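Visitor: heads up, no residue letters with this:
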């Protein structure tokens, strides 16, 4: 019986490989293609949340007729963002529950993940519409829970980024790659450190122009100290991680610090770059679009990186093994739905945010700074785990 089932699956797989991409999409036979559809649904939810926040009062006047909207205020602005986020979260949470633990390709849960698009798009629309019919107190409760969910997303993203950095360093340190990668590693590490130093200098010039800017000075100086600390620990004889990992991690830390200071509200004397955000121009719009796309890409790339949480020795995958963890993929998108809500409302459910802005406010600034400090802690923890298991891992 098992051999018969296996031969049927192989025949089905062979047929699907010969089909066109549209046929694979329609028949639900290509999980790699499915992930792009899920990312597109996530992007549309982001755009819908932004439209409700910035243009909802003009574009959705019918919201005022809903009894749970309190004259439109409860379904527009920050409340509207949370309602769209709730619908998106509910969709991906349903997908997480229904696909977690999928053992292999070509079974019913694999088909559900990779196909049934009409049913799933209908489910997503229904959940999004239902979220606008819920009373406001439930949306406020979800907003408080979303703070925690967004924090989980940031932590998962941290682990994914740091795991990639340590994996890249381990590959370059293997005996078979050591000589070939030596020059490339030195050039990449040198470029990373130069960019870090230049970035820190520019942040001092742009965001700490006066000695009275003590908060920004402390943020930037502490980032420089963390960069030196990472380098010292990585070069310790018991760790011996080289220059590449602290250099790349330094880029990430400097970027987080820059994002944190950029999140300070416009009009602050120590944030000269914030003066440009007092009016909406093409640069503000481009910055918003780039930030929105970066958030979607980060969610997408983190979702397919379930192996970063597998610390045991890797085994040769079977022929019908999943290309990525379906449950983990949908879990990341579910927490990502909470994360984009926090960015669009500045991590404050009662915060009024300007059009074409994202992740602005003092709460956003401190979330970024804490994320930077947490990144260093997670980096050192994962680096120690990686060094302990180095001999058991393959590149």
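Guide: Okay, I see it. This structure is a prediction, so every number in the text was calculated from the model and none was measured.

Visitor: Could you use CA atoms for every contact and neighbour count after this?
Guide: Noted.

Visitor: which of the residues in stretch 154-170 are buried?
Guide: 154, 156-163, 165-167, 169-170 (16 or more other Cα atoms under 10 Å).

Visitor: Quick one: distance of the helix or strand hosting residue 381 to the chain centre.
Guide: In the assignment (DSSP states H and E), residue 381 maps to helix 362-388. Averaging C-alpha positions (Cα atoms, centre = their mean, to the nearest Å) puts helix 362-388 15 Å from its chain's average.

Visitor: buried ones in that helix?
Guide: Within helix 362-388, judged by 16+ other Cα under 10 Å, the buried ones are 362-365, 367-369, 371-373, 375-376, 378-379, 382-384, 386-387.

Visitor: And that helix, what does it pack against?
Guide: The contact analysis (3 or more Cα pairs under 8 Å, 6 or more residues apart in numbering; DSSP states H and E) places helix 362-388 against helix 136-173, helix 214-234, helix 244-262.

Visitor: which residues are in contact with the last one?
Guide: This points to helix 244-262. Helix 244-262 has contacts (Cα atoms under 8 Å, 6 or more residues apart in numbering) with 162, 165-166, 169, 185-186, 188-190, 192-193, 195-196, 199-200, 203, 207, 216, 219-220, 223, 227, 230-231, 234, 271, 273-274, 360, 364-369, 371-372, 375.

Visitor: Mind giving me the packing neighbours of the next helix or strand after that helix?
Guide: Later in the chain than helix 244-262, the nearest helix or strand by DSSP H and E is helix 282-303. Packing partners of helix 282-303 (3+ Cα pairs under 8 Å, 6+ apart): helix 31-59, helix 136-173, helix 326-344.

Visitor: Quick check: which of those helices is buried the most?
Guide: helix 326-344 (a mean of 26; mean count of other Cα atoms under 10 Å).

Visitor: that older thread, can you put the helices and strands packed on helix 362-388 in JSON lines and add distance to residue 110?
Guide: Output for these, formatted as JSON lines (distance: least, Cα to Cα, whole Å):
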{"stretch": "helix 136-173", "distance to residue 110": "24"}
{"stretch": "helix 214-234", "distance to residue 110": "42"}
{"stretch": "helix 244-262", "distance to residue 110": "35"}
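
Visitor: Which among these is found nearest to residue 289?
Guide: helix 244-262 (15.2 Å; Cα to Cα).

Visitor: Could you tell me the angle between the closest one and helix 362-388?
Guide: Helix 244-262 and helix 362-388 are oriented at 170 degrees to each other (axes from the mean of the first three to the mean of the last three Cα atoms, to 10 degrees).

Visitor: ok and helix 244-262 relative to helix 136-173, angle-wise?
Guide: Here helix 244-262 runs at an angle of 150 degrees relative to helix 136-173 (the same axes, to 10 degrees).

Visitor: also this one, for the comparison:
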């Protein structure tokens, strides 16, 4: 930990990310609430999330661009500025009452394109600025710091929803992005010439995905199946609480990410180098059980808050472990392409889930949907390791020792 505290670029990176995460989570808590309340439809909320996450599936197009840029700060700076300006435009349209469904979808789509580039570049940063043996700690702590700042964003967003309206959230979102972009500019993020050995381009990135690490590819495809359920908590919280109580909506949304914050701290300190597969699928099994409990006992509000906290913890755990594992086993010069290419599978599944679940809520009721989904997640988390034993034995120990 001491080496990380003396790493100026690591400190700047987490400071920058704190602003970006606060801003993005102001956006994240506001958009489902605003779309549901303003347009009176959980299906429209699902469409908005479908557009957003559907565009995220195109991150593989940004991978070659990011990996080709020697100093990643410039491409990150540009994307952050574009998103900040878009948020200001959205805030203005909300304020003057000139926002309709089509303009709303278009702005969300444009910001999603900016996020594609920004997040692809972000995948590459930590492996560049820290030593390989520090990757598990650096990723875990950065994830914890990110989730802590996300919690601040959710608390602020919840306060603004309760007291004011979406206009103030979007203005603050844009200011956070502008602040983050300034810190990005003073943080060099460049590969040395000796680290650039692999060919640039879209095809070379996909070649590594399919031929360079079969275990990572298999794991990513399996994770994409679970990603189909990844927006279920967000949609559930919106559907249950947004129209009945903005206070409970804000509280549950925030607690969900407080749980994720504690997950990042725990994994940063105790990353399961030897038990990557076991830890991931164990987290997924527990998450499935908790999804069932959250709706079965939703009438007990105190107990329900605990369940949303724990759902946030375990739903973040498996993904944080996956992120760290990917960064450990992937050559740093091709991380942008690898991460964005593999996200294609998860992105498609997430986007489909975003429109599928609102329709199921209306057709069968949220309790039935959550119970069946939770049971399926738990079953899948047990069955997949049995069918493909190699993913249960995944370990990052050898890679770190050989760094």
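Guide: Looks like it came in fine. Keep in mind that what you see is a predicted model, and the values were worked out from it rather than measured.

Visitor: And the TM-score between them?
Guide: In this superposition the chains share a TM-score of 0.41, using TM-score structural alignment, normalised by the length of the first structure; 237 aligned residues with a Cα RMSD of 5.7 Å.

Visitor: before we move on, back to that, any chance of the helices and strands packed on helix 282-303 of the first structure in JSON lines, with distance to residue 120 of the first structure too?
Guide: Output for those, formatted as JSON lines (distance: least, Cα to Cα, whole Å):
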{"stretch": "helix 31-59", "distance to residue 120 of the first structure": "10"}
{"stretch": "helix 136-173", "distance to residue 120 of the first structure": "23"}
{"stretch": "helix 326-344", "distance to residue 120 of the first structure": "13"}
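
Visitor: so which of those gets nearest residue 80 of the first structure?
Guide: Across those, closest to residue 80 of the first structure is helix 31-59 (Cα to Cα), at 5.9 Å.

Visitor: Just after that closest one, pick out the following helix or strand.
Guide: Remark: after helix 31-59 of the first structure, the chain's next helix or strand is helix 77-99, criterion DSSP H and E.

Visitor: Give the buried residues for that following helix.
Guide: 77-93, 95-96, 98-99.

Visitor: what helices or strands is that helix leaning on?
Guide: On a contact count with 3+ Cα pairs under 8 Å, 6+ apart, helix 77-99 of the first structure meets helix 31-59, helix 108-114, helix 117-131, helix 136-173, helix 326-344.

Visitor: how about a cut-off of 7 Å?
Guide: Applying 3 or more Cα pairs under 7 Å, 6 or more residues apart in numbering; DSSP states H and E, one finds that helix 77-99 of the first structure makes contact with helix 31-59, helix 117-131, helix 136-173, helix 326-344.

Visitor: a markdown table for those helices, including distance to residue 301 of the first structure?
Guide: Below are those laid out as a markdown table (distance: least, Cα to Cα, whole Å):
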| stretch | distance to residue 301 of the first structure |
| --- | --- |
| helix 31-59 | 10 |
| helix 117-131 | 22 |
| helix 136-173 | 9 |
| helix 326-344 | 9 |
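
Visitor: out of those helices, nearest to residue 291 of the first structure?
Guide: helix 326-344 (9.9 Å).

Visitor: So what's the gap between the closest one and the chain middle?
Guide: How far helix 326-344 of the first structure lies from its chain's middle: 8 Å, per Cα atoms, centre = their mean.

Visitor: Ok, stretch 3-19 of the first structure next?
Guide: 35 Å.

Visitor: again, but for stretch 141-159 of the first structure
Guide: 11 Å.

Visitor: For residue 154 of the first structure, see how far away residue 365 of the first structure is.
Guide: 14 Å (Cα to Cα, to the nearest Å).

Visitor: Excluding residues flanking it in the chain, which one is nearest residue 117 of the first structure?
Guide: residue 26 (7.8 Å; Cα to Cα, 6 or more residues apart in numbering).

Visitor: Regarding that neighbour, which helix or strand does it belong to?
Guide: Element membership of residue 26 of the first structure, judged by DSSP H and E, is helix 21-27.

Visitor: So which elements touch the longest helix seen in the second structure?
Guide: Scanning the second structure for the longest helix, with DSSP state H as the assignment, gives helix 8-39. Applying 3+ Cα pairs under 7 Å, 6+ apart, one finds that helix 8-39 of the second structure contacts helix 42-56, helix 135-163, helix 166-185.

Visitor: Quick one: closest of those helices to residue 115 of the second structure.
Guide: Among those, helix 42-56 comes nearest to residue 115 of the second structure, with 7.7 Å by Cα to Cα.

Visitor: going on from the closest one, what's the next piece of helix or strand?
Guide: Heading C-terminal from helix 42-56 of the second structure (DSSP H and E), you reach helix 59-68.

Visitor: hang on, the earlier thing: the helices and strands packed on helix 8-39 of the second structure into CSV, with extra columns for mean neighbour count and distance to residue 259 of the second structure?
Guide: Shown next, in CSV, are those (neighbours: other Cα atoms under 10 Å; distance: least, Cα to Cα, whole Å):
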stretch, mean neighbour count, distance to residue 259 of the second structure
helix 42-56, 23, 22
helix 135-163, 23, 9
helix 166-185, 23, 22
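
Visitor: Show me the one of those that comes nearest residue 285 of the second structure.
Guide: Comparing these against residue 285 of the second structure with Cα to Cα, the closest turns out to be helix 135-163 (21.2 Å).

Visitor: picking up where we left off before, for residue 8 of the second structure, which of the helices and strands packed on helix 8-39 of the second structure is the nearest?
Guide: Once those are compared by Cα to Cα, helix 166-185 is nearest, at 11.9 Å.

Visitor: quick one, helices of the stretch 201-350 of the second structure?
Guide: Counting by DSSP state H, counting those that start in this stretch, the stretch 201-350 of the second structure has helices at residues 202-207, 214-227, 232-241, 246-269, 276-296, 301-329, 335-364.

Visitor: and the fifth one, which residues are buried?
Guide: Of the residues in helix 276-296 of the second structure, those buried by neighbour count under the rule 16+ other Cα under 10 Å are 276-295.

Visitor: And for the fourth one?
Guide: Of the residues in helix 246-269 of the second structure, 246-268 count as buried by neighbour count, 16+ other Cα under 10 Å.

Visitor: next one: stretch 342-361 of the second structure
Guide: Within stretch 342-361 of the second structure, the residues that count as buried by 16+ other Cα under 10 Å are 342-358, 361.

Visitor: now that stretch, how far from the centre of its chain.
Guide: 14 Å.

Visitor: before we move on, what about stretch 92-108 of the second structure?
Guide: Put simply, stretch 92-108 of the second structure sits 25 Å off its chain's centre (Cα atoms, centre = their mean).

Visitor: Residues touching that stretch, excluding its own?
Guide: Residues outside stretch 92-108 of the second structure that contact it (Cα atoms under 7 Å, 6 or more residues apart in numbering): 48, 52, 86, 167.

Visitor: Kindly report the same for stretch 31-39 of the first structure.
Guide: By Cα under 7 Å, 6+ apart, stretch 31-39 of the first structure touches 25, 114, 300.
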